[in-house]
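Q: sequence unknown, structure follows:
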């Protein structure tokens, strides 16, 4: 059974808020999602599932069905604020969705095979998809998951701070992961800021860019943790339930191992509007060196 690609796209409302396509970066207007799906198909994924807001279903289908028809199976699931599906009957006010780990629960009714989770607006590189397929088809089980670890120096923006899941790794296994919400370059040094203080990070520190490998067994643990998180944070409308929180729980309770799959690929994405020309140049370079065809879906 081929693995599934689960794409976190529910947070992209502003880009899908009209019938216009999302930002184009490739020579023929290809989006970052297009390149991820292309790499996933080449690597051997059998299905792609989009996590979206329900009101954008028609837009997504109009954008992606013509491109992907006959190339890969597609499905759509919705991230919403309904807590009754988790047995929570009280109303909890939220200013934004509950976060990435809550989002993947949206896929629990349509995914029955090993699967990979990625962000919609990040470019990961073909190497990451190939290595993830190898893991999901030969190593993954309910106590053995994975993430692709990028060198932090290859994931930063020149235009401001970023949030990164900083990994501690021993013998290719994750021992600890901490969400650092303010990471940036200061001169020639990479630092993260916490409580007003700066702490250095080595350039080759492995970080999670939300490229995870799971089996469906992870849904039960994630749901249990989310119920507790929602109740513990009902007075904190900005609190988010991140995937690294689930991973760290599994690691610390010795419930599951996470293999950290190294990649030398350079990540890029649009954290700030000033990043767009850099992303366009990066994709043009990949097209020019033959990594991708000029017209991706021709």
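A: Structure received. Only a predicted model underlies this, so the values are computations on that prediction, with no experimental measurement involved. Numbers count the residues shown, from 1 in each chain.
Q: CA only for contacts and neighbour counts going forward, please
A: Will do.
Q: residue 63 - how many residues pack around it?
A: Neighbours of residue 63 under the rule other CA atoms under 10 Å: 16.
Q: A strand includes it, no?
A: No: counting by DSSP: H, G, I helix; E, B strand; the rest coil, residue 63 is not part of a strand but helix.
Q: how about the nearest residue to it, chain neighbours excluded?
A: For residue 63, ignoring the flanking residues on the chain, the nearest one in space by CA to CA, 6 or more residues apart in numbering is residue 21 at 6.6 Å.
Q: wait, doesn't that neighbour sit right on residue 62?
A: No: using CA atoms under 8 Å, residue 21 makes no contact with residue 62, being 9.1 Å away.
Q: who has more neighbours, those two?
A: A direct count of neighbours by other CA under 10 Å for residue 21 and residue 62 places residue 21 higher, at 17 against 13.
Q: ok, and here's another one to check against it:
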């Protein structure tokens, strides 16, 4: 088995952030959050990184990453677009953006033949998470035994608006029983009365701060491409008239678990997650990175 691959979801529109945050600078030498993820992945023993991007971003991404990563890790690119024929759907459906994160993963099906993990470009996961995922992908992963990193939702919030999280139900054995994508999680109230809620169909529900959530840090084998390809055509047909429908990654492990196809180990990590959803999040991320550098967790200049 070869070294695992890192699949980076970097095709998002960044509509709430207001710019192409995938390459925005957060470190002292203009390092992006992706740079820190790739640095951690290299240290953990990953052999390749594949970026999922919109094709119009290719020149920007290559200028940002190709030269500085040469000789350190293999780099490749896959494009998320509106061509459904690649996935067995012979029709054209007008949309303003592609079909979501699982659709993005499918876009890399011809680039990856080894165990791999999926991450978001704009989330900082920390070295411990990459080390533990690499160990799992090297030692434990099979087509029937995959994984995800489980974070406490209370450690993944933004003070500046809503976030989307895959909320997990975890078994006594530490496996995922189910994962449900919640796209509207936010703080409500102030001070001692502040709590975490999510909104579904205009109804608010409380969410325990210690609830385990997926931050789209999954450990897969290429078997997941087959499952996506099986499920995607029916999803498209069911949602052809819904321009906001998205084929989310958590729906795939959820389907596999409920149909006895695979277990998903929820891997605990001591890494602290932080990310950028809104412009107001940027100084917080910059400060967090500065603190990690001061502690010796990262060199001041990564590459």
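A: Arrived safely. Everything numeric in this text was worked out from a predicted model, so none of it was measured.
Q: what about the residue nearest to residue 63 of structure 1, distance to residue 151 of structure 1?
A: Between residue 21 of structure 1 and residue 151 of structure 1 the distance is 31 Å, computed by CA to CA, to the nearest Å.
Q: over to residue 71 of structure 1?
A: Noted for residue 71 of structure 1: a distance of 32 Å to residue 151 of structure 1, by CA to CA.
Q: let me see the contact set for residue 184 of structure 2.
A: 162, 163, 164, 198, 199, 200 (CA atoms under 8 Å, 6 or more residues apart in numbering).
Q: neighbours of the third one, how many?
A: For residue 164 of structure 2, the neighbour count with other CA under 10 Å is 18.
Q: residue 286 of structure 1 touches residue 292, doesn't it?
A: Yes: the criterion here is CA under 8 Å, and residue 286 of structure 1 meets it with residue 292 at 6.3 Å.
Q: counterpart of residue 276 of structure 1 over in structure 2?
A: In structure 2, the residue paired with residue 276 of structure 1 is residue 282, using TM-score structural alignment.
Q: helix, strand or coil for that match?
A: Assigned with three-state DSSP, residue 282 of structure 2 falls in the helix class.
Q: surely it and residue 289 touch.
A: No: applying CA under 8 Å as the test, residue 282 of structure 2 and residue 289 come out as separate, 10.7 Å apart.
Q: so those two - more neighbours on which side?
A: Per other CA under 10 Å, whichever of residue 282 of structure 2 and residue 289 has more neighbours is residue 289, with 22 against 18.
Q: how about the helices in structure 1?
A: In structure 1, the helices defined using DSSP state H lie at 32-43, 57-68, 100-104, 126-138, 218-232, 243-252, 276-288.
Q: helices or strands up against the fourth one?
A: For helix 126-138 of structure 1, the contact count by 3 or more CA pairs under 8 Å, 6 or more residues apart in numbering; DSSP states H and E identifies helix 32-43, strand 144-151, strand 206-214 as packing neighbours.
Q: go again with 10 Å.
A: Secondary-structure packing of helix 126-138 of structure 1 (3 or more CA pairs under 10 Å, 6 or more residues apart in numbering; DSSP states H and E): strand 4-8, helix 32-43, strand 115-119, strand 144-151, strand 206-214, strand 257-262.
Q: same question, the fifth one
A: On a contact count with 3+ CA pairs under 10 Å, 6+ apart, helix 218-232 of structure 1 meets helix 100-104, helix 243-252.
Q: contact partners for the counterpart of residue 213 of structure 1 in structure 2?
A: Alignment note (TM-score structural alignment): residue 213 of structure 1 maps to residue 219 of structure 2. With contacts defined as CA atoms under 10 Å, 6 or more residues apart in numbering, residue 219 of structure 2 is in contact with 4-6, 115-119, 133-134, 136-137, 141, 145-149, 264-265, 267.
Q: ok, the nearest residue to residue 262 of structure 2 once chain neighbours are set aside to residue 264 of structure 2 distance?
A: What sits nearest to residue 262 of structure 2 in space, not counting adjacent residues and going by CA to CA, 6+ apart, is residue 144, at 4.0 Å. Residue 144 of structure 2 sits at a distance of 8 Å from residue 264 of structure 2 (criterion: CA to CA).
Q: residue 200 of structure 2 maps to what in structure 1?
A: When structure 1 is aligned by TM-score structural alignment, residue 200 of structure 2 is paired with residue 194.
Q: over to residue 294 of structure 2?
A: Counting by TM-score structural alignment, residue 294 of structure 2 lines up with residue 288 in structure 1.
Q: same deal with residue 235 of structure 2?
A: Counting by TM-score structural alignment, residue 235 of structure 2 lines up with residue 229 in structure 1.
Q: tell me the most buried of the helices and strands packed on helix 218-232 of structure 1?
A: Each of those was assessed for mean neighbour count using mean count of other CA atoms under 10 Å. The highest is helix 100-104, with a mean of 23.
Q: counting contacts, what elements does that one pack onto?
A: strand 4-8, strand 47-52, strand 73-78, strand 115-119, helix 218-232, helix 243-252.
Q: mind listing what's buried in the fourth one?
A: For strand 115-119 of structure 1, the buried set under the neighbour-count rule, 16 or more other CA atoms under 10 Å, comprises 115, 116, 117, 118, 119.
Q: the third one contacts residue 208, correct?
A: Spelled out, it's residue 117 of structure 1. No: with contact defined as CA atoms under 10 Å, residue 117 of structure 1 does not reach residue 208; the gap is 11.5 Å.
Q: and for these two, which residues touch both?
A: Contact with both residue 117 of structure 1 and residue 208 is made by residues 147, 243, according to CA under 10 Å, 6+ apart.
Q: what sits against the counterpart of residue 261 of structure 1 in structure 2?
A: Under the alignment (TM-score structural alignment), residue 261 of structure 1 maps onto residue 267 of structure 2. Under the criterion of CA under 10 Å, 6+ apart, the contact partners of residue 267 of structure 2 comprise 129, 132-133, 136, 147-151, 174-176, 218-219.
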